[in-house]
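**Student:** Okay, structure incoming, though there's no sequence with it:
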């Protein structure tokens, strides 16, 4: 089965029967470009399933999407936010440290304390905290 992207997102909607969502997830796993799954504005009720697809990927596959994944933490009530948080917590720190630095600056500019709070949970991983503390890892965006 091959479906267009709009049909796929409609199938991924949380309101669809479980079998339809599972078929959509099977199709979604075939898509290499993960950017389409980063909170598609038109399909908010598909975000939980989008997060499932994203979370199955390796650290290397997710490396270029870490900023977008961190944006998901702006509101932990968004569908998929907890899944994304759990996946970020499991990532090797070298894949996250630059994106977190950048997004923390964005949250500070926006005075978004809730977002800062959720990102701070990543620091409970000692390896991540240590990586953040190393000056050699700090780079400007």
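**Tutor:** Nice, I can see it. Fair warning: this is a prediction, and the values are worked out from it, not measured in the lab. Numbers count the residues shown, from 1 in each chain.

**Student:** hey, let's count contacts and neighbours off CA atoms from now on
**Tutor:** OK.

**Student:** now residue 53, what's its secondary structure?
**Tutor:** Following DSSP: H, G, I helix; E, B strand; the rest coil, residue 53 is assigned to helix.

**Student:** What residues does residue 109 make contact with?
**Tutor:** Going by Cα atoms under 8 Å, 6 or more residues apart in numbering, residue 109 touches no other residue.

**Student:** In the helix or strand where it lies, which residues are buried?
**Tutor:** Counting by DSSP states H and E, the element that carries residue 109 is helix 97-110. Buried residues in helix 97-110, counted by 16 or more other Cα atoms under 10 Å: 97-101, 103-104, 107.

**Student:** next one: stretch 10-29
**Tutor:** Across stretch 10-29, burial judged by 16+ other Cα under 10 Å covers 10-14, 20-21, 24-25, 28.

**Student:** Second structure for comparison follows:
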């Protein structure tokens, strides 16, 4: 997986961020979330949220790890709730374009549906066209 492909995937996986409110979603998003992707669900995507800072990591079955850091912005006043991945850079210092998404928290899971780089925000949790248009379902990793 090349750096641009990873960067795009990371942004697709991470579309969150806004001013923290003690009773809003941002405190509920804190910590580590994971999902598995790919045809065999063998690639692990994890996001670690601290404040509005995010570290996204992709771990392939071949043992390769790719990481990008950035910020999330959330807007709980919209329906569906909005999440943006912003200011992301890879470990090599490559900037990643912003990605708009929607999210929802439901029964201990974080659902994220991203658009593409600099594309319009999705309006529903239906899978779209393209590699970045899947609905990703994150859970807390088992201890």
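**Tutor:** Yep, that arrived. Treat the numbers as computed from the prediction; the structure is a model and nothing was measured.

**Student:** quick one: TM-score?
**Tutor:** Overlay of the two chains. TM-score (TM-score structural alignment, normalised by the length of the first structure): 0.24; 62 aligned residues with a Cα RMSD of 5.1 Å.

**Student:** helix or strand right after the helix holding residue 109 of the first structure?
**Tutor:** Per DSSP H and E, the first helix or strand lying C-terminal to helix 97-110 of the first structure is helix 113-120.

**Student:** Who are the packing partners of the helix or strand just after that next one?
**Tutor:** As assigned by DSSP H and E, the chain's next helix or strand after helix 113-120 of the first structure is helix 126-133. Helices and strands touching helix 126-133 of the first structure, by 3 or more Cα pairs under 8 Å, 6 or more residues apart in numbering; DSSP states H and E, are helix 97-110.

**Student:** Can you check what angle separates the helix it packs on from helix 113-120?
**Tutor:** For helix 97-110 of the first structure against helix 113-120, the angle by axes from the mean of the first three to the mean of the last three Cα atoms, to 10 degrees is 160 degrees.

**Student:** give me the element residue 70 of the first structure is part of.
**Tutor:** Assigned by DSSP H and E, residue 70 of the first structure belongs to helix 66-71.

**Student:** Mind listing what's buried along that helix?
**Tutor:** The neighbour-count check on helix 66-71 of the first structure (16+ other Cα under 10 Å) flags 66-67, 69-71 as buried.

**Student:** thinking again about what came up before, with respect to residue 114 of the first structure, which of the buried residues of helix 97-110 of the first structure is nearest?
**Tutor:** Of all those, residue 114 of the first structure sits closest to residue 107, with 8.8 Å by Cα to Cα.

**Student:** need the contact list for the closest one.
**Tutor:** 113, 115-116.

**Student:** what about 10 Å?
**Tutor:** Shown in contact with residue 107 of the first structure (Cα atoms under 10 Å, 6 or more residues apart in numbering): 71, 74, 113-117, 119.

**Student:** can you tell me which of the residues you listed lies nearest to residue 90 of the first structure?
**Tutor:** Using Cα to Cα, the contacts of residue 107 of the first structure come closest to residue 90 of the first structure at residue 119, 13.5 Å.

**Student:** Wait, that closest one touches residue 104, no?
**Tutor:** Yes. Judged on Cα atoms under 10 Å, residue 119 of the first structure makes contact with residue 104 at a distance of 7.7 Å.

**Student:** and the longest helix seen in the second structure, what other elements does it pack with?
**Tutor:** When the second structure is parsed with DSSP state H, its longest helix is helix 3-13. Helices and strands touching helix 3-13 of the second structure, by 3 or more Cα pairs under 10 Å, 6 or more residues apart in numbering; DSSP states H and E, are strand 43-50, strand 53-59, strand 65-75, strand 81-90, strand 95-96, strand 99-106, strand 109-117, strand 135-139.

**Student:** can you list those strands in JSON lines and add distance to residue 6 of the second structure and mean neighbour count?
**Tutor:** As requested, those are exported to JSON lines (distance: least, Cα to Cα, whole Å; neighbours: other Cα atoms under 10 Å):
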{"stretch": "strand 43-50", "distance to residue 6 of the second structure": "10", "mean neighbour count": "21"}
{"stretch": "strand 53-59", "distance to residue 6 of the second structure": "8", "mean neighbour count": "22"}
{"stretch": "strand 65-75", "distance to residue 6 of the second structure": "7", "mean neighbour count": "22"}
{"stretch": "strand 81-90", "distance to residue 6 of the second structure": "9", "mean neighbour count": "23"}
{"stretch": "strand 95-96", "distance to residue 6 of the second structure": "9", "mean neighbour count": "21"}
{"stretch": "strand 99-106", "distance to residue 6 of the second structure": "13", "mean neighbour count": "23"}
{"stretch": "strand 109-117", "distance to residue 6 of the second structure": "12", "mean neighbour count": "24"}
{"stretch": "strand 135-139", "distance to residue 6 of the second structure": "15", "mean neighbour count": "20"}
